[in-house]
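Undergrad: Can you look at this prediction? I've put the sequence above it.
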Amino acid sequence: MLSRLLTRDDVLFLNYGYEEDPPMALPLAASDEPDRFPIQLYHRTATQTDLAGKQVLEVSCGHGGGASYLMRTLYPASYTGLDLNTVGIEFCRKRHKLPGLNFVQGNAESLPFPDRSFDAVINVEAAINYQNVPRFFAEVERVLRPGGDFLYADIRYADQIAAWEADLAGIPLRLISGKAINADVMRGLEKNRFFDQIIRRLPNIAFLRGIAHDYAGGPGSLIYRRLEYGEASYRLFRFAKD
């Protein structure tokens, strides 16, 4: 539904955003500047390893903004964006045309690629929506080459954290690093204009706008308050396949 609502050339990112203290001051092209804070989440996630010359898969690529940015700035040999949503994939194919960048419709829990196809797999703020997260993790391990990296950023609410941690403990990869980034995501939410983009496209119906406000995560929203009071945990990970 969200992709159908927001499939416009100016809506390229669907994540909450990210900002550090002091600010990252990431150099960006003028065309990327409006999406600074969602881009910074992608940048921080992807630069946990060197992607130059690598074959990269992003699972749940959304509207492809992160795929385009990383292809243009981190110089992988190839970058494949996969998403379940056919509308979103059609949008990506029309909007993001770069050598080495391609988009595929498919399921995160049954990746349509041979074993050992990629040097890195990226997943940003998406696996919370999957039906079977351990199955997704197993698929990541399957398609990674030995020495490859799984670069992962995601959120869980308080009542989901124990199950998430159990899933993470069972992932068939070696943990290199992991940390909570609640404060960084909250700063991103404060500066990100995602909520305004949603509101401009909604009918003037109070309950719809209320739902959108909580989804988009602006200050005062449910997700912002949960992050602020420790009722949600947003974390960043790097795993490796030996």
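TA: Arrived safely.
Undergrad: only C-alpha atoms for contact and neighbour calcs from this point on.
TA: Noted.
Undergrad: what ranges do the strands span in the protein?
TA: Using DSSP state E, the strands found in the chain span residues 55-59, 78-83, 101-105, 118-124, 144-157, 174-180, 232-240.
Undergrad: Turn these into a markdown table, including mean neighbour count and distance to R44.
TA: Shown next, in a markdown table, are these (neighbours: other C-alpha atoms under 10 Å; distance: least, C-alpha to C-alpha, whole Å):
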| stretch | mean neighbour count | distance to R44 |
| --- | --- | --- |
| strand 55-59 | 24 | 15 |
| strand 78-83 | 23 | 17 |
| strand 101-105 | 20 | 20 |
| strand 118-124 | 24 | 11 |
| strand 144-157 | 21 | 9 |
| strand 174-180 | 13 | 12 |
| strand 232-240 | 20 | 9 |
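Undergrad: Go through these and name the closest to F37.
TA: For the strands of the chain, the distance to F37 is smallest for strand 118-124, at 13.5 Å, taking C-alpha to C-alpha.
Undergrad: what packs against the closest one?
TA: Here strand 118-124 touches helix 36-46, strand 55-59, strand 144-157, going by 3 or more C-alpha pairs under 8 Å, 6 or more residues apart in numbering; DSSP states H and E.
Undergrad: Make TSV out of those and add distance to A67.
TA: Converted to TSV, those look like this (distance: least, C-alpha to C-alpha, whole Å):
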stretch	distance to A67
helix 36-46	9
strand 55-59	7
strand 144-157	14
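Undergrad: Out of the ones you listed, flag the one nearest F207.
TA: strand 144-157 (22.5 Å).
Undergrad: Please work out which residues outside that closest one touch it.
TA: 45-46, 48-49, 115-128, 140, 164, 226, 231-242 (C-alpha atoms under 8 Å, 6 or more residues apart in numbering).
Undergrad: Use this one as the comparison:
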Amino acid sequence: MARNFHRVWCTGVDVAEHAVHLSRKEYDLPNLSFVHGTAESLMVLDNSIDVVLAVESSHALGNVKKFLSEVLRVLKPGGHLLLTDLRDSLEEMESFREELMASGLLMINHEDITVNVLSAIESDDAAKRKTIESLVPKSYQKVFFEVAAVVGSRVHQSLRDGSGVYHRYVLQKPEARL
């Protein structure tokens, strides 16, 4: 986003300090910053953010309700949470959707994109494998294949057999009332 939208300021948050340092080194753009922190405790002023983007991260949070509370706090009135993530079952996704609905954010759009994600995994498979095989020592490749969700990985298999689901959400903080 920072590379394509020069008038936009982007801040990435990661719990892993090493990932923050690596990102700063790899992506040195004037409108992009990276900070060490957690999604459940954002070091951001109230009502100061236009868009929060959360991609494949909410399933790994310790406290989803706290994350959603933080999103509600930092978003400007009318601001958006754009979120995509996977769950191990339709029941887990429904429970997550209920948490989203109870968060104080308005559900603008929700879509099951499992088929789209499966298609992307399968079409990107050869390129992902080639990159991993060329950059990662053989002893670590199996782990990287799982993390990259290549064909045959646990994520791919769960989406393929229907036990896993992948959804996209657009939520909005209500406009301030006068």
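TA: Looks like it arrived, so ask away. Owing to the predicted nature of the structure, the values given are computational and were not obtained by experimental measurement.
Undergrad: picking that back up, can I get the strands of the first structure in JSON lines with distance to F195 of the first structure?
TA: As requested, these are arranged in JSON lines below (distance: least, C-alpha to C-alpha, whole Å):
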{"stretch": "strand 55-59", "distance to F195 of the first structure": "24"}
{"stretch": "strand 78-83", "distance to F195 of the first structure": "22"}
{"stretch": "strand 101-105", "distance to F195 of the first structure": "26"}
{"stretch": "strand 118-124", "distance to F195 of the first structure": "19"}
{"stretch": "strand 144-157", "distance to F195 of the first structure": "18"}
{"stretch": "strand 174-180", "distance to F195 of the first structure": "24"}
{"stretch": "strand 232-240", "distance to F195 of the first structure": "19"}
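Undergrad: So for G65 of the first structure, which of those strands sits nearest?
TA: Of all the strands of the first structure, strand 78-83 sits nearest to G65 of the first structure, with 10.2 Å by C-alpha to C-alpha.
Undergrad: Now for the residue lying closest to D125 of the second structure once chain neighbours are set aside: which residues touch it?
TA: Closest residue to D125 of the second structure apart from its sequence neighbours, by C-alpha to C-alpha, 6 or more residues apart in numbering: V150 at 5.5 Å. Taking C-alpha under 8 Å, 6+ apart as the criterion, V150 of the second structure is in contact with 121-122, 124-125, 128-129, 156.
Undergrad: do M43 of the second structure as well
TA: Going by C-alpha under 8 Å, 6+ apart, M43 of the second structure touches G37.
Undergrad: returning to what we had before: and the residue nearest to D125 of the second structure, what pairs with it in the first structure?
TA: When the first structure is aligned by TM-score structural alignment, V150 of the second structure is paired with G218.
Undergrad: go on, Q172 of the second structure?
TA: Alignment note: Q172 of the second structure maps to A240 in the first structure; criterion TM-score structural alignment.
Undergrad: Distance check, the spatially closest residue to that match that is not a sequence neighbour against S233 of the first structure.
TA: Spatial nearest neighbour of A240 of the first structure, excluding adjacent residues (C-alpha to C-alpha, 6+ apart): D149 at 4.5 Å. Computed as C-alpha to C-alpha, to the nearest Å, the D149 of the first structure to S233 of the first structure distance reads 22 Å.
Undergrad: Sort out which residues of stretch 94-106 of the second structure are buried, please.
TA: The neighbour-count check on stretch 94-106 of the second structure (16 or more other C-alpha atoms under 10 Å) flags 96-97, 100, 103-106 as buried.
Undergrad: Out of these, which is nearest to S41 of the second structure?
TA: Within those, proximity to S41 of the second structure (C-alpha to C-alpha) peaks at S103, which comes in at 15.8 Å.
Undergrad: matching residues in the first structure for stretch 103-113 of the second structure?
TA: Counting by TM-score structural alignment, stretch 103-113 of the second structure sits on residues 171-181 of the first structure.
Undergrad: List the contacts of that stretch.
TA: 134, 137-138, 141, 233-242.
Undergrad: What is the nearest of these to D184 of the first structure?
TA: Using C-alpha to C-alpha, the contacts of stretch 171-181 of the first structure come closest to D184 of the first structure at Y234, 9.3 Å.
Undergrad: For the closest one, which non-adjacent residue is closest in space?
TA: Nearest to Y234 of the first structure is I155, by C-alpha to C-alpha, 6+ apart, at 4.2 Å.
Undergrad: Map the one you found onto the second structure.
TA: Checking TM-score structural alignment: I155 of the first structure goes with L86.
Undergrad: Any figure for the gap between its match and V44 of the second structure?
TA: Distance of L86 of the second structure to V44 of the second structure, given as C-alpha to C-alpha: 27 Å.
Undergrad: what do you get for M107 of the second structure?
TA: Separation of M107 of the second structure from V44 of the second structure (C-alpha to C-alpha): 23 Å.
Undergrad: ok, now K76 of the second structure?
TA: According to C-alpha to C-alpha, K76 of the second structure and V44 of the second structure sit 12 Å apart.
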